[in-house]
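Colleague: Can you look at this prediction? I've put the sequence above it.
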Amino acid sequence: MTVDTRRMLASGRSFRMLLALAACLAPVLAGAEKADREKETLIVGDHQTVDDLKQISIFTGHVILTKGTIRVTGDRMDYREDPDGYQYAVVTGSSDSLATFHERGDPTKPGVEQTFDGVAERIEYDNRNDTVKLFTHAVVRRYENGVLRDEFTGDQITYDARTSHYDLQAGSNGRVTARIAPRATEGASAPAPAPAPSAPGAGEASRGSSK
């Protein structure tokens, strides 16, 4: 079943804010593509259940949400809108794959295309409180021309847009990780184009491989 909804579920602003985590450590990081804010949202899944009384829509089976360059995938997505018009969504993966985010950023330098990927077992979006949360095996990555530049991992990654506060919580190993590539010096050439990376979480998204 295909459902075309014009809600602002996966706003470009929310994901841009989430990826500003890397901006705290990488000044060259750009925001999400601004044009995404003006695009409609398309949700595709194998099945949809709607509860008009509770204003909840549940999409299941190979769920894909697209909005401009934004792409969100999972096995299930619970979406609702409150009486004031704020949107909330919970996206979960399947038994063998993680929920994913993908978005292209606005260019900061000629010839450099930035893309952002996030994966986790569960991803929550709260439009009222301006927060995005990734739970369990959470990873956020930034690429330049397909080359991995920054990577952040933790059991939970939370961003609060109202306070510009980021929080990474450790998993069972008691550690969080940040990998940041060296910044090119002024006047240095941009990274050479590289083949597009595999789908977010294609390798480590498998829960079996993460154990």
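Modeller: Great, that's in hand. Remember, predicted model here, so these are calculated numbers, not experimental data. Residues are numbered from 1 along each chain as shown.

Colleague: contacts and neighbour counts: CA atoms only from here.
Modeller: Fine.

Colleague: what separates the residue most central in space within the chain from residue 51, distance-wise?
Modeller: Taking Cα atoms, centre = their mean, the centroid of the chain lies closest to residue 101, which sits 3.2 Å from it. Plainly put, residue 101 is 26 Å away from residue 51 if you go by Cα to Cα, to the nearest Å.

Colleague: And residue 134, by the same measure?
Modeller: With Cα to Cα as the criterion, residue 134 and residue 51 are 26 Å apart.

Colleague: more crowded one of those two?
Modeller: Set side by side, residue 134 and residue 51 show more neighbours around residue 134, with 28 against 10, by other Cα atoms under 10 Å.

Colleague: Next up, a structure to set beside the first:
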Amino acid sequence: MPHRIAERGVGWPLLITAMIALLALLAPCSSSTARDSDRDQPIKLSANQAEIDNVKGVSVYRGDVVLTQGTLRITGEIMHIYYAPDSRALDHIIVEGDPASYRELPEGESEYVHAKAPRMEYYETGPRRIRLLQGATLWQGSNTFRGNQVVYDIEADQVEAHSGKDKTKRIHITIYPNRPGAKQADEGQ
């Protein structure tokens, strides 16, 4: 989406620098697609309250909600789960929390990908992705990606971040060298 960034008055040198930074952030996750075996595992849920409407294909869980499926873990205070009406397969999940969180171990990786935001949308159908809203953080190891909105395409291993309508807010990226002996800090996620 270079044209959007250019329309906001960001120069091409800054755009190129941001793209290089993004590629460097994702380099350690180059095979960062989700584990196929996770999708074959049962979905397990725990919450304080549940409302399930099989006719509409939606269920709502409230109170310290935890969803797990293999290495996938999504948490929040309120979770709406939508199923495809014809197959009853998981379509998407909308989570709200303080914050809502996501964690999954990508195929072939030793470090989990984590995300947190006050509002999260997880899409299982189409390109598998997470949309983090209202102040988002996505990280793997010490490498972090922060913005008002962050979209992580799990299958394509791509990240898109936006600063929001307030031009004074910006996205922030922290990337540590992937070298032996390079100092890595705990970002306090």
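Modeller: Sure thing, it's come through. Remember, it's a predicted structure, so these values are computed and weren't measured experimentally.

Colleague: so the residue nearest to the centre of structure 1 touches residue 70, yeah?
Modeller: Yes - with contact defined as Cα atoms under 8 Å, residue 101 of structure 1 reaches residue 70; the gap is 7.3 Å.

Colleague: ok, residues contacting the top helix by length along structure 2?
Modeller: In structure 2, taking DSSP state H as the definition, the longest helix is helix 12-26. Contacts with helix 12-26 of structure 2, where a contact means Cα atoms under 8 Å, 6 or more residues apart in numbering, come from 2, 5, 6, 143, 144, 157, 158, 159, 173, 174, 175.

Colleague: and residue 178 of structure 2, which of the three is it?
Modeller: When classified by DSSP: H, G, I helix; E, B strand; the rest coil, residue 178 of structure 2 comes out as coil.

Colleague: need the contact list for it.
Modeller: residue 28.

Colleague: What separation do you get for the counterpart of it in structure 1 and residue 30 of structure 1?
Modeller: Under the alignment by TM-score structural alignment, residue 178 of structure 2 pairs with residue 183 in structure 1. Applying Cα to Cα, the value for residue 183 of structure 1 to residue 30 of structure 1 is 14 Å.

Colleague: Measure how far stretch 84-91 of structure 2 is from the centre of its chain, please.
Modeller: Computed by Cα atoms, centre = their mean, to the nearest Å, the chain-centroid distance of stretch 84-91 of structure 2 equals 22 Å.

Colleague: who's in contact with it?
Modeller: Taking Cα under 8 Å, 6+ apart as the rule, stretch 84-91 of structure 2 contacts 55, 56, 57, 81, 82, 83, 123, 124, 125.

Colleague: try stretch 152-161 of structure 2
Modeller: 22, 26, 29-34, 127-131, 146-151, 171.

Colleague: ok so, going back, so which of the contacts of stretch 84-91 of structure 2 is the most crowded?
Modeller: Busiest of the contacts of stretch 84-91 of structure 2 [other Cα under 10 Å] is residue 82, holding 21 neighbours.

Colleague: just checking, that one touches residue 93?
Modeller: Yes - in this structure residue 82 of structure 2 lies within contact range of residue 93 using Cα under 8 Å: 6.1 Å.

Colleague: Any idea how many residues pack against residue 115 of structure 1?
Modeller: Neighbour number of residue 115 of structure 1 under other Cα under 10 Å is 26.

Colleague: Looking at structure 2, name the residue matched to it.
Modeller: In structure 2, residue 115 of structure 1 lands on residue 112 (TM-score structural alignment).

Colleague: and its match, what does it touch?
Modeller: Residue 112 of structure 2 touches 103, 104, 105, 106, 140, 141, counting by Cα under 8 Å, 6+ apart.

Colleague: again, 10 Å this time
Modeller: Going by Cα atoms under 10 Å, 6 or more residues apart in numbering, residue 112 of structure 2 touches 29, 32, 71, 72, 102, 103, 104, 105, 106, 139, 140, 141.
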